[in-house]
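Participant: Sequence and predicted structure are below.
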Amino acid sequence: MERAVTYSVVARKKPNDLEGSAKYYALAQARGEMGIREMADRIQQMCTVTRADTMAVLISLGTVMRDGLCAGEIVRLGDLGSFQIGLNGEGSATEEEYHTGLIKKAHINFRPGADLSDILTSLSYERVPVKPKKEE
């Protein structure tokens, strides 16, 4: 299995600097996708559980994580990492003036654990052409 992260080089301008020149940056390019069925197949090959058992656990994991996050819990998956709800919105001048209408949206924060953080120190990179944009 190829272990290099593929990237393309793209020009980017600072949004607030209309007259400035663009600089070139690396943009990670995905090689494909791995869905829940493929994960179940790969897990089945590594241990004694069947693909069906693995699928059941992975699907249930999503439901349990959703329930925990909606209840305001931090969901910890051991060395894989943790998930927690975060909020974006407007501020108020005083604590007393703050109300929930100032919350504009929620998002999910992911903090990688040791298993995922460790891979970031040993990546290799391979330059590939820029992917063409999909036509609508």
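Facilitator: Arrived safely.
Participant: C-alpha only now, for contacts and for neighbours.
Facilitator: Will do.
Participant: Contacts only, for T6.
Facilitator: Residues near T6 by C-alpha atoms under 8 Å, 6 or more residues apart in numbering: 28-31, 125-128.
Participant: Got a quick ChimeraX command for the buried subset of the residues you listed?
Facilitator: Applying 16 or more other C-alpha atoms under 10 Å to the contacts of T6 leaves a buried subset, and the ChimeraX line that selects it is:
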select :28,29
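Participant: ok, so of the contacts of T6, who is nearest T100?
Facilitator: Nearest to T100, judged by C-alpha to C-alpha, of the contacts of T6 is A28 at 36.9 Å.
Participant: Distance from the chain centre to the longest helix anywhere in the chain, please.
Facilitator: Scanning the chain for the longest helix, with DSSP state H as the assignment, gives helix 51-70. For helix 51-70, the separation from the chain centroid amounts to 17 Å (computed by C-alpha atoms, centre = their mean, to the nearest Å).
Participant: Give me the most central residue, this protein.
Facilitator: Among the residues of the chain, F110 comes closest to the average C-alpha position under C-alpha atoms, centre = their mean, at 7.0 Å.
Participant: Against that first model, consider the following:
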Amino acid sequence: MGMIYLVRKKLFSTKEGMKQLYYAVQRTLQPRGGVTTEKLAQRMARRKGMGEGDVQSVLVDLPKYIEEALSEGESVTIRGLGSFNLAITSEGFEHPDDVMPGKVRVSRIYFKPDRMLVGRLRQNMNFFRYPLSKYFPHEMLRPETLERERVRPPKTPENEAKDINTVTD
């Protein structure tokens, strides 16, 4: 399939006053949390001819090993996925001698996706617009948009994902 998006208005303050532009934003048609470890393990096991339990065990343990490496000051790179890096910080002190280990803390964990992963997603991703007439006032829409969306038969919640317009460049 691809990704379904909604259109949302954003307001900007300019020298001439307020300006509004419309942007695509993600619409999720999935349970909270997305694909679970179990579901990912099923998919991987099926495609690789491995036992689902073995794959799930690796997936469950992977965060522990990433945490271990990060806690030792190392970054972690998983080819095809990306890199994990830890950032640290402390309060500001007037003298360098005052920056002691007890004052240092983890500020963030960064994930940088692999360039090839990003490239594949950009190249292969399909986008579908959720029908504007379902969430925009009809008077805001062009007549041809309303007509195009009106000719589609009503959908049930089970096949709502099929009730989309393919947007092409």
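Facilitator: That came in fine, so what should we check first? It should be emphasised that the depicted structure is a prediction, and the values quoted were computed from it without experimental measurement.
Participant: before we move on, the earlier item: surely the residue nearest to the centre of structure 1 forms part of a strand?
Facilitator: Yes - assessed with DSSP: H, G, I helix; E, B strand; the rest coil, F110 of structure 1 lies in a strand.
Participant: Return the distance of it relative to L123 of structure 1.
Facilitator: Distance, F110 of structure 1 to L123 of structure 1, by C-alpha to C-alpha, to the nearest Å: 20 Å.
Participant: do the same with Q29 of structure 1
Facilitator: Separation of Q29 of structure 1 from L123 of structure 1 (C-alpha to C-alpha): 14 Å.
Participant: next one: V49 of structure 1
Facilitator: Going from V49 of structure 1 to L123 of structure 1 by C-alpha to C-alpha gives 30 Å.
Participant: For structure 1, just list every one of the helices.
Facilitator: 36-46, 51-70, 114-117.
Participant: now the angle from the first one to helix 51-70?
Facilitator: So that's helix 36-46 of structure 1. If you take axes from the mean of the first three to the mean of the last three C-alpha atoms, to 10 degrees, helix 36-46 of structure 1 sits at 120 degrees to helix 51-70.
Participant: Superpose on structure 2 and give me the mean offset of helix 36-46 of structure 1.
Facilitator: Mean deviation of helix 36-46 of structure 1 relative to structure 2 after superposition (mean C-alpha distance after the TM-score superposition for structure 1): 0.4 Å.
Participant: next one: the second one
Facilitator: On superposition with structure 2, the mean distance recorded for helix 51-70 of structure 1 (mean C-alpha distance after the TM-score superposition for structure 1) is 0.9 Å.
Participant: one step back: can you redo the helices of structure 1 as CSV with distance to A106 of structure 1 and mean neighbour count?
Facilitator: Putting these into CSV (distance: least, C-alpha to C-alpha, whole Å; neighbours: other C-alpha atoms under 10 Å) gives the following:
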stretch, distance to A106 of structure 1, mean neighbour count
helix 36-46, 25, 14
helix 51-70, 11, 14
helix 114-117, 24, 12
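Participant: want to throw those helices into JSON lines with distance to D17 of structure 1?
Facilitator: Shown next, in JSON lines, are those (distance: least, C-alpha to C-alpha, whole Å):
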{"stretch": "helix 36-46", "distance to D17 of structure 1": "42"}
{"stretch": "helix 51-70", "distance to D17 of structure 1": "39"}
{"stretch": "helix 114-117", "distance to D17 of structure 1": "34"}
